[in-house]
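J.: I'll drop the sequence and a predicted model, then ask my questions.
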Amino acid sequence: MEQRFVSFNVEGMNHVDNLVSSLLGSSLTYMNEKTNGKTEFYNKMKPSEVEQLSYDSMVEVAPSVDFPKERIELISGHVFPDILLHETKYGVEIKSTQKDSWTSTGSSIVESTRDADTERVYMLFAKLGGTPEFRCKPYQQCLSNIAVTHAPRYLIDMELDEKNNIFSLMKTNYDEFRQLNEADKISQVRQYYIEKAKAKGKYEMPWWMGGTTNVNLSFYADLDIEEKREIETRALILFESLFNVSKDRQNKYKTFSLWLCTNYSLLCTNMRDLFTAGGSYHYINGQKLEHPYPHIVGDLLNSLPRIKKMLKDPDYMLMKSIEEFWDSKYDRNNLLSSWVNMIEDKFKSQAELKDIPIRELIEMEAIAQI
């Protein structure tokens, strides 16, 4: 059976740490003993009733462990966590499920209402379905994943192995993560899910944490010409897969399509036409080519002024996208050079592009014509 109460493994535990552990351990024993023979009563409990029961139980056992009961305060919904243990730096978040399960949806990852004085949080969880039972363990040890309702929220799993919590998977720890600002939290979580999808060879993107500012979906085709040029220029910077003309052509637009939707709330019904419409390019700087260049090459060359301008002075959104989508090493202080290296390597890997002197064409700022 899963251990009902798990205390913080704190180096050099002091009197307060031990006192809080005793309070919660004794409260949990008290609460579980009270469930005997009252299955139907507990099966019907509401979340607010579980919170009140938890608070009342702590107050009841506090004298037996020499914990001042006046330091126990039920905040419930106004501040995170639900119960504050004043003058201890500890708090208790209360969650429950009416299912016969140890999993549920938890609180927001942003923690915008977190009590400023609370450094360590316990999760006290009530499984009300089946045989009612209560468990308590350090908050971060039972957060298995992140999902979305109206905002990104943690998923709770009270049977979770400590090494498999979401923070271990993201290669961070809860104390570091919780102190990040909202934007950095979202960025770190978003990067984790993007990298996770890449590792599995999947084309996925967390739509609920993109750069989207439009609440309505609309169509790319309805944008004006300048808006399209802006987006297409960013795409040529970010997605080397657009140059998959020889290998993996069937997947070349997938990541771009997801990015277009998650960052701009835009749908495109003719994705292929964006970089292929108009046929091949037959002239470079007015000189006819022996072999025409694919349309995407001409688009790149003719977009160079805009590409250079963006890379020499990248805005926040472009910089964050580069961090997410560039797989090659790059110099943050010379993004243009890094991009040229990346494009040159991509051309060399494609049978139809390997003979095109793309670096030379970029350096001479070549102009392509149909």
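T.: Received, thanks.
J.: all contacts plus neighbour counts: C-alpha atoms, from now on.
T.: OK.
J.: since we're on residue 236, how many residues are nearby?
T.: 22 (other CA atoms under 10 Å).
J.: right, I mislabeled it, should have said residue 222
T.: Neighbour tally, residue 222, other CA under 10 Å: 11.
J.: and what of residue 313?
T.: 11.
J.: ok, residue 162 next?
T.: Under the neighbour criterion other CA under 10 Å, residue 162 is assigned a count of 15.
J.: hmm, it is touching residue 139, no?
T.: No. Look at residue 162 against residue 139 with CA atoms under 8 Å: they stay out of range, at 10.7 Å.
J.: use this one as the comparison:
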Amino acid sequence: MIQEPRFVTFNLEGMNNTDKLVNSLLSNSIKFMNESASNNPIDYKSMSGSDIEEFSLASMKEVASSVSFPKERIHLVRNHIFPDILLKETGYGVEIKSTQKDAWTSTGSSIIESSRNEDVERIYMLFGKLGGIPEFRCKPYQQCLSNIAVTHAPRYLIDMNLDQEDSIFAKMQTEYDNFRQLPEADKISKVRKYYIDKARKEKKHEMPWWMGETTKVNLSFYNDLSVDDKNEILARACILFKSLYNKDNKNRYRPISLWLCNNYSLLCPNMRDDFSAGGQCTILNGKTLERPYPHIVQEILKNHCRIKDLLNHPDEDILMSIHDYWDFPYNPNDLYNSWLDMIEECFKENPQLSFVPIRKHIEDDAKLS
């Protein structure tokens, strides 16, 4: 098994004296820390996160004179400032993480970085693995962030064995330095798009709850809404979810249930009832149909005016949702006809709906009585 390097430097073009000085300080610190852990492994197995922070600080100050780094410029900061150690007047900082497990993975800091020190341009991750044989490694922060998970807020996942091309930023096709400078809403939006696209590619119906635009804290039931509020949501669902018109009964309503919870903080244990149950459509324009239409046709026609208005005069929410959920070619300058094209094609491909001339009924503004 190939031994991972204990210190990895930033890949910089034309390193200046400060870059080289910081490299020397940290590479010597890691060497010192590993020698200390090797000599007294038992002492390190029970160390807390705070102990590792203090040990990291002491190690840097211990080796500082050997590389001509002023030890008074090495500061361990408190009050949850990011990163943990500042190397004053260098633009560098060091984030300290550790685990009691015999593993090189852990949960990292918030993706928002709202407490980031504004003087820090580059950050190293110094990681202590205390389980098994204690060991310490250090590498550029962005090179060891593998994914994003949620505790009480979205946080990076750390993997010190990670190849740079497998980082979360490579997956999102962005650079850490570009991502970290985005406004908070734009960060969430970018991550949100990545996970939606990933779920779609893997044919999974999932979306982490923290990625929604909802501002409500408490969950409530969809069935408790007023009729008008229900119709507004049904109209938006008819626009966004192609699955409503597909043959796949199993997955027809699952994405809508997730969307309701994510965007509106609403629970709906019987989503199917609003789209499929409640009787078929038997009368249209005052005439009894020879063959009744499935209930979904009734919902489309009932909410058609609202649907048309939403697509011809889209608000920010519907535009963002279309961007997230429409997985078919569409004209952003003609959303209404793009939707008509989609729904017509879906009806033709679904044996249960193929006999319904849905586009004609919509364009003729067919009445349900």
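T.: That came through fine. Model, not experiment: these values are computed from the prediction.
J.: picking up where we left off before, now the common contact residues for residue 162 and residue 139 of structure 1.
T.: By CA atoms under 8 Å, 6 or more residues apart in numbering, residue 162 of structure 1 and residue 139 have no common neighbours.
J.: give me the stretch of structure 2 that stretch 188-204 of structure 1 matches.
T.: Counting by TM-score structural alignment, stretch 188-204 of structure 1 falls onto residues 190-206 of structure 2.
J.: show me what counts as buried in that stretch.
T.: For stretch 190-206 of structure 2, a neighbour-count test (16 or more other CA atoms under 10 Å) marks 191-198, 205 as buried.
J.: for stretch 207-225 of structure 2, same thing?
T.: Buried residues in stretch 207-225 of structure 2, defined by neighbour count with 16+ other CA under 10 Å: 207, 211-213, 222.
J.: mind checking the end-to-end distance for it?
T.: Using CA to CA, to the nearest Å, the end-to-end distance of stretch 207-225 of structure 2 comes to 23 Å.
J.: so what touches it?
T.: Contacts of stretch 207-225 of structure 2 (CA under 8 Å, 6+ apart): 150, 153-154, 188-189, 191-192, 195-196, 199, 230, 258, 261-268.
J.: just the buried residues of stretch 190-206 of structure 2: which are in helices?
T.: Using DSSP state H, the subset of the buried residues of stretch 190-206 of structure 2 located in helices is 191-198.
J.: quick check: residue 180 of structure 1 is in a strand.
T.: No. With DSSP: H, G, I helix; E, B strand; the rest coil as the criterion, residue 180 of structure 1 is assigned coil and is not in a strand.
J.: just send the buried residues of stretch 207-225 of structure 2 back as CSV, with distance to residue 343 of structure 2 too.
T.: Converted to CSV, those look like this (distance: CA to CA, whole Å):
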residue, distance to residue 343 of structure 2
207, 24
211, 28
212, 26
213, 26
222, 25
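J.: show me what contacts the most far-flung residue of structure 2 relative to its centre?
T.: Most distant residue from the mean C-alpha position of structure 2: residue 287, 50.0 Å away (CA atoms, centre = their mean). Going by CA under 8 Å, 6+ apart, residue 287 of structure 2 touches residue 369.
J.: for the one 5 residues further on, same thing?
T.: The contact partners of residue 292 of structure 2, taken as CA under 8 Å, 6+ apart, are 280-283.
J.: hmm, try it at 10 Å
T.: By CA atoms under 10 Å, 6 or more residues apart in numbering, the contact list for residue 292 of structure 2 reads 279-284, 356.
J.: list only buried entries from the residues you listed.
T.: Buried subset of the contacts of residue 292 of structure 2 (neighbour count, 16+ other CA under 10 Å): 281-284, 356.
J.: reformat those as CSV; add distance to residue 253 of structure 2 and secondary structure.
T.: CSV is the format used below for these (distance: CA to CA, whole Å; DSSP: H, G, I helix; E, B strand; the rest coil):
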residue, distance to residue 253 of structure 2, secondary structure
281, 20, strand
282, 24, strand
283, 26, strand
284, 26, strand
356, 21, coil
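J.: now the aligned partner of residue 49 of structure 2 in structure 1, nearest residue through space, not along the chain?
T.: Structural alignment (TM-score structural alignment) places residue 49 of structure 2 against residue 47 in structure 1. Leaving aside its sequence neighbours, residue 47 of structure 1 sits nearest to residue 96 (CA to CA, 6 or more residues apart in numbering; 6.2 Å).
J.: which secondary structure state does the one you found sit in?
T.: Assigned with three-state DSSP, residue 96 of structure 1 falls in the strand class.
J.: for burial, what's the neighbour tally of it?
T.: Residue 96 of structure 1: 24 neighbours (other CA under 10 Å).
J.: how about residue 33 of structure 1?
T.: Neighbours of residue 33 of structure 1 (other CA under 10 Å): 12.
J.: repeat for residue 23 of structure 2
T.: For residue 23 of structure 2, using other CA under 10 Å, the count is 17.
J.: okay if I get the ones in helices among the buried residues of stretch 190-206 of structure 2 as a markdown table plus distance to residue 14 of structure 2?
T.: Output for these, formatted as a markdown table (distance: CA to CA, whole Å):
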| residue | distance to residue 14 of structure 2 |
| --- | --- |
| 191 | 32 |
| 192 | 36 |
| 193 | 35 |
| 194 | 33 |
| 195 | 36 |
| 196 | 39 |
| 197 | 37 |
| 198 | 37 |
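J.: closest to residue 172 of structure 2 among those?
T.: residue 194 (6.0 Å; CA to CA).
J.: mind listing the strands for the stretch 1-150 of structure 1?
T.: Here the stretch 1-150 of structure 1 has its strands, by DSSP state E, counting those that start in this stretch, at 72-74, 83-85, 90-97, 103-108, 120-127, 133-138, 143-148.
J.: distance to residue 326 of structure 1 added to those, as TSV?
T.: As requested, the strands of the stretch 1-150 of structure 1 are exported to TSV (distance: least, CA to CA, whole Å):
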stretch	distance to residue 326 of structure 1
strand 72-74	48
strand 83-85	44
strand 90-97	39
strand 103-108	29
strand 120-127	37
strand 133-138	37
strand 143-148	24
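J.: which of the ones you listed sits closest to residue 17 of structure 1?
T.: That would be strand 90-97 among the strands of the stretch 1-150 of structure 1, by CA to CA, at 8.7 Å.
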